[in-house]
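> After the sequence you'll find the predicted model.
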Amino acid sequence: MAVGLGPLPGFFPVAGVRLGVASAGIKKPGRRDLVVIEAAPGSHVAGIFTRNQFCAAPVTLTREHMSRGQPRFLLINTGNANAGTGEQGLKDAMACCEALAVEAGVAPSEVLPFSTGVIGEPLPVDRILPALPAVLKALDPNGWADAAHGIMTTDTLPKGATRQVTLGDRTVTISGISKGAGMIRPNMATMLGFIATDAAVEPKLLQSLASELGEISFNRITIDGDTSTNDACMLIATGQAGNQEITRESPDLARFEEALREVYMTLAHAIVRDGEGATKFVTIDVQGAASSREALDVAYTIAHSPLVKTALYASDPNWGRILAAVGRAGVTDLDLNALTIHLDDVCLVRNGGRAPEYSEERGKAVMIQPEITIGVDLRRGEMRERVWTCDFSHDYVTINAEYRS
């Protein structure tokens, strides 16, 4: 049950980008499980990837291809992660790139592969290759919604965001899709994200924006603490809006970056809202920390606590579980009498113990809400960080117990 996640927006098409979807029958017959995103010649592509050392073959190959120049096609399959597949996995991913390159008339290094699904199973190349002509034939500037459906795995709803912003006398478009519902943990959070703009952006700045915005969005979400082998979030800039190229010195940078940040945040939060079995969308807001790392350590300790997450599902204001998580987060010389802990605006902890004005009724009134903020003020510095997570329900266990069946 997705928390506060509505239908897809009416996507603004991005000049220079087309998307196509087809069925290869990778895991289930008839399911749309193959997506291609085409970027016009002259486009630039940036990205961030999983930090899991057992990264999947397509991640390794995508990084290699990006080091050779600017790609033209992104090839995405669901139903199979092509991870933990050794040398054969690399050969299979390359075979798909080569076949698409022949069909599209480009070099194999201009194709970037992405996979998501079950780990450890060989990629069914024999099913993917015959579907490539169909997915290329389906390429359409208005294919964003179909592509959002095509990259789903255990997601219950497709995820997308779209914005337009005026830069000078030009209207610039930003549209994006994401997928993910489980095995979600920063570094990155199993998720894929594909965002495109028709703005002209200086290539080094484009990579900086992909890294910086990915860090405060996709690298601040967690569902279950597991970092996937396949995570990637790509940012494409076609330059076809006709704007003056955006650089670090451009007066338009702030306006463009804010619109892009909104898309990144919307797509990242949508993953948490659609977390496997999720019934609560939870913001962990830690302020007053001595460093960013300290604030994140506290936030993630709370977010990853099974006891906190199950209390959230039960709408049980068992604030002792939150207090215990703060205490074991590894903050040295923590002044217990200085810090405070809140549920929304209800103070739970002050002066080292339960706040005098707190009552179970007030705590319960917050916990039954579908969206909750757990606020911690360490009162030892100026740093503040936010992490977004969800609860653990019976459905989370069921979904993951039956994932391969």
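Yes, it's here. Numbers count the residues shown, from 1 in each chain.

> Going by C-alpha atoms from here, please, whenever you check contacts or count neighbours.
Fine.

> Name the nearest residue to residue 386, sequence neighbours excluded.
Closest residue in space to residue 386, ignoring its immediate chain neighbours: residue 285 at 4.6 Å, by CA to CA, 6 or more residues apart in numbering.

> Remind me which helix or strand the one you found belongs to.
Assigned by DSSP states H and E, residue 285 falls within strand 281-289.

> cool, and residue 77?
Under the criterion of DSSP H and E, residue 77 resides in strand 73-78.

> Count the neighbours of the residue nearest to residue 386 for me.
For residue 285, the count of nearby residues is 22 (other CA atoms under 10 Å).

> how close does it get to residue 362?
In this view, residue 285 and residue 362 are 20 Å apart by CA to CA, to the nearest Å.

> what's the answer for residue 116, then?
If you go by CA to CA, the gap between residue 116 and residue 362 works out to 43 Å.

> coming back round to it: from memory the residue nearest to residue 386 sits against residue 372, does it?
No. Contact criterion CA atoms under 8 Å: residue 285 and residue 372 do not qualify, at 10.5 Å.

> can you give me the angle the longest helix belonging to the chain makes with strand 281-289?
In the chain, with assignment by DSSP state H, the single longest helix is helix 253-273. Relative orientation of helix 253-273 versus strand 281-289 (axes from the mean of the first three to the mean of the last three CA atoms, to 10 degrees): 120 degrees.

> So which bits of helix 253-273 are buried?
Residues 256, 259-273 are the ones in helix 253-273 that count as buried (16 or more other CA atoms under 10 Å).

> what about versus this one:
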Amino acid sequence: MEDPSERSDHAFETEAVHAGEEPDLGPGGTGDLVSPIHLSSTFAMDEAGDPSHGYKYSRLGNPTREALEHRVAALSDAEHAMTFASGMAAIATTCLSVLGSGDHVVAFDGIYGGTKVFFDDYLTEHFDVTVDYVDATDTDVVADAVTPETALFWMESPTNPLLKLCDIEAIGGIADRHGARLVVDNTFATPYFQRPLALGADVSVYSTTKYLNGHTDSIGGAVVTNDDGLAEQVRFVQEYALGAMLSPFDCYLVLRGSKTLPLRMRQHEANAKRVANYLSEHEKVTTVHYPGLDTHPGHDLATRQMDGFGGVVSFEIDGGAAEARAFVESLDLFTLAVSLGSVESLIEHPASMSASYVPEEERLASGITDSLIRAPIGTESADDLIADLERGLGYL
């Protein structure tokens, strides 16, 4: 297998198919076109302590995981990639690798709820870490939040579920000037539409559960970076402190799913654009959140730092919680479920589903209203999806 640190000049679509799965045609090689699922928990050694094949124990390294990490690194233009048992495992390991007691974090006020719970109920409680949540759509607000203890800037762009954007390059500059790290959760955009490391981020994290896998059958996470020292620390925390690696079978699923990532993302985006335009003209819809609309406050920024606008559309209907719940429950093609990034179109009412654990006052202050709907748009026919939405909105 090629060294993951050796950058290729192949296009993204080519890397998505081939990176990490080059057939081994050398002596003893099997020529597998698809990476085998190496389920062995331990590996026989030809000599004590230093096996020639490089593997000792699957927590410390596994050929299937290595293949996937090679691909994720290649797709992210990164030197290093580490894959985890979940997106939250990737997030937690990154934070535990970067932060120490007394450190300060500046975070986007629209970050994923699971990340916020980890910050508020674990880092703050057990590591004396302080976190300030700011409106990172305004770079000056981010800069004003810096303290002498600031060690980490944690951003998402676009955010979940309101699809707010931040200027990654500008915030990366702030982080550099203060000797801090910038981490960008790039799950929504994927490396196909946005590459945070190239924009100045130190780390990018993913829930591979979402678009990288794309088929609603695997939970996982990934961390990518070009910082050798940080990668070493992340691997140490992953392999020795937490043991939070992705299983060989899930690695196989993500390897298989990622081959069609470019095709799927183009279809997700094409469908999302049509759905967003349809909703923006509907009399029962009061607001549409989608960076691909020129009415979106971050549209110009998205055009500059992204290669596409993604596949998630959020919108608010003319009504309250009861009407929103009735609407999402009336649809046929859209499956009522949390999560996103799969070939199937999903829909949810955040106030009663993914954000139901957030106190109402805090939820409303963050912009998650009772009438907000989140719709990750799949790869089905856009005409069929719009017809399903039309029927549902007709009941309001």
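Now that the structure is in, tell me what you want to look at. Just so you know, these numbers come straight off a predicted model, no measurement behind them.

> so what number do they get for TM-score?
With the length set by TM-score structural alignment, normalised by the length of structure 2, the two chains reach a TM-score of 0.26; 176 aligned residues with a CA RMSD of 7.2 Å.

> that older thread, which helices and strands does the helix or strand just after the strand holding residue 77 of structure 1 pack with?
Where DSSP H and E defines the elements, the next helix or strand beyond strand 73-78 of structure 1 is helix 86-104. For helix 86-104 of structure 1, the elements it packs on are helix 57-66, strand 111-116, helix 125-137, judged by 3 or more CA pairs under 8 Å, 6 or more residues apart in numbering; DSSP states H and E.

> and helix 86-104 of structure 1, which residues are buried?
89-94, 96-101, 104.

> Which residue ranges of structure 2 form strands?
80-84, 104-108, 130-134, 150-156, 181-185, 203-207, 221-225, 285-289, 312-317, 335-336, 346-347, 372-376 (DSSP state E).

> who's more crowded, residue 116 and residue 362 of structure 1?
Using other CA under 10 Å as the criterion, residue 116 of structure 1 and residue 362 rank with residue 116 on top: 28 against 16.

> so the more buried one touches residue 78, yeah?
Yes. Contact criterion CA under 8 Å: residue 116 of structure 1 and residue 78 qualify, at 4.9 Å.

> okay, the helices and strands packed on helix 86-104 of structure 1 in JSON lines with distance to residue 208 of structure 1 next?
Shown next, in JSON lines, are those (distance: least, CA to CA, whole Å):
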{"stretch": "helix 57-66", "distance to residue 208 of structure 1": "15"}
{"stretch": "strand 111-116", "distance to residue 208 of structure 1": "20"}
{"stretch": "helix 125-137", "distance to residue 208 of structure 1": "31"}
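
> between the top helix by length along structure 2 and strand 312-317, how many degrees?
Counting by DSSP H, the longest helix found in structure 2 is helix 261-280. Going by the same axes, to 10 degrees, helix 261-280 of structure 2 is angled at 10 degrees with respect to strand 312-317.

> Which positions within helix 261-280 of structure 2 qualify as buried?
Using 16+ other CA under 10 Å as the test for burial, helix 261-280 of structure 2 gives 261-262, 264-273, 275-276, 279-280.

> which ones are touching residue 279 of structure 2?
Contacts for residue 279 of structure 2 (CA atoms under 8 Å, 6 or more residues apart in numbering) come out as 285, 288, 315.

> among these, who's most crowded?
residue 288 (24 neighbours).

> Distance of that residue relative to residue 324 of structure 2?
14 Å.

> same check, this time on residue 130 of structure 2
36 Å.

> When these two are compared, which one has more neighbours?
A count of neighbours by other CA under 10 Å puts residue 324 above the other of residue 130 of structure 2 and residue 324, at 24 against 18.

> how close does that one get to residue 347 of structure 2?
The spacing between residue 324 of structure 2 and residue 347 of structure 2, counted by CA to CA, is 11 Å.

> hey, what's in contact with both of the two?
Joint contacts of residue 324 of structure 2 and residue 347 (CA under 8 Å, 6+ apart) are residue 373.
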